[in-house]
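In: The sequence and its predicted three-dimensional model are supplied below.
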Amino acid sequence: MSTNTRLVKTTPERVWEVLADGWLYPLWVVGASRMRDVDTTWPEVGSKLHHSVGTWPLLIDDHTEVLEMEPGRLIKLHARAWPAGAAEVLITLEPQGSGTNVSITETAVSGPAAMIPPPLEALPLKWRNTETLRRLAFIAERREMPTP
């Protein structure tokens, strides 16, 4: 298991807008290379993102499903990336001043990745999710708020 946290210099609403737009997933999630489809009910519980992982020509089609969701506060995902396996990913948003503390906790739950001892699993997840949060921050901090 690995947990990363980053202070994003915008509101939880702006960060949530990025999380709630499934088509943006490959822009901020390290390893996701393209979207094939997004359920119209995304990000409701049970909805799925249909994505590919890897690099062309070695792309693997898979999906990520919402397990739990509280708008503007948290989303818990079951992210599949076979043949490596699947992971549970919890993303939480906590207001802090004019910004948002965003945390990602990820742990492998099935497949070969689940057999990696926790200390060895944590290091690559820490590196990957540091970059994932950096990308998420770049998008959310530059996203324009809708005009009323």
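Out: Done, it's in. Numbers count the residues shown, from 1 in each chain.

In: alpha carbons only for contacts and neighbour counts from here, please
Out: Fine.

In: Quick check: longest helix in this structure by residues?
Out: helix 118-142 (DSSP state H).

In: which residues in this structure form strands?
Out: For the chain, the strands defined by DSSP state E cover 2-8, 32-38, 48-55, 58-70, 74-81, 85-96, 99-110.

In: and the closest residue to Gly22 other than its chain neighbours, what does it touch?
Out: Closest residue to Gly22 apart from its sequence neighbours, by Cα to Cα, 6 or more residues apart in numbering: Val38 at 6.0 Å. With contact taken as Cα atoms under 8 Å, 6 or more residues apart in numbering, Val38 is in contact with 22-23, 48-50.

In: most neighbours, which of the residues you listed?
Out: The most crowded member of the contacts of Val38, judged by other Cα atoms under 10 Å, is Lys48 (24 neighbours).

In: hold the first one in mind and look at this next one:
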Amino acid sequence: MSHNERVITARSDQIWDVLSDGWLYPTWVVGASRMREVEGNWPAVGSRLHHSVGSWPMLVSDHTEVLACEPERLLKLHARGFPMGAAEVTVTLTPEGPDTRVVIEEMPTHGPAVLIPKPAVSPLLHWRNTETLRRLAYIAEHRDDT
């Protein structure tokens, strides 16, 4: 399992605005390259984002589904990215004064990452999720609050 956290200089509602806008998913999630469809009830439990992973011309279409949702507090996803497999990803928001501690926990559930020893896959997931949190912070901290 990978565990990453970062204190973001934004309120939890500002960060939630980014998480709940499915069209922004590839701007902050490392590996997602484009959106194809966002189901209208996103991020309700069971709703899906239909995205692609990879780089053109080697794009692969897949989806991410919401497993649990507590607005401004928690978003748990079943993220798929063929051929790499799938993972459960939990994003938790905890207010800390005017800022928010954001934690991403990722556990591979299917595919090659499950077969790779944890000491080998954990650094890769840690690096990816460090960059994911950096991107999320850039967006949340610099969006207009109107």
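Out: Nice, thanks for sending it over. As the structure is a prediction and not an experimental result, all values here were calculated from the model.

In: still on that earlier bit, what's the longest helix of the first structure aligned against in the second structure?
Out: Helix 118-142 of the first structure corresponds to residues 118-142 in the second structure, going by TM-score structural alignment.

In: Closest to the centroid, which residue in the second structure?
Out: Computing the C-alpha centroid of the second structure and ranking residues by Cα atoms, centre = their mean puts Val29 first, at 5.2 Å.

In: what does that residue align to in the first structure?
Out: By TM-score structural alignment, Val29 of the second structure lines up with Val29.

In: I figured that match was touching Arg134, is that so?
Out: No. Using Cα atoms under 8 Å, Val29 of the first structure makes no contact with Arg134, being 9.9 Å away.

In: and the gap between Pro57 of the first structure and Ser33 of the first structure?
Out: 11 Å (Cα to Cα, to the nearest Å).

In: When these two are compared, which one has more neighbours?
Out: Taking other Cα under 10 Å, Pro57 of the first structure and Ser33 do not tie; Ser33 has more neighbours (19 against 6).

In: residues near Arg128 of the second structure, how many?
Out: Arg128 of the second structure has 17 nearby residues by other Cα under 10 Å.

In: correction: Ala10 of the second structure
Out: Ala10 of the second structure, neighbours per other Cα under 10 Å, totals 22.

In: Having no further points to raise, I will conclude here.
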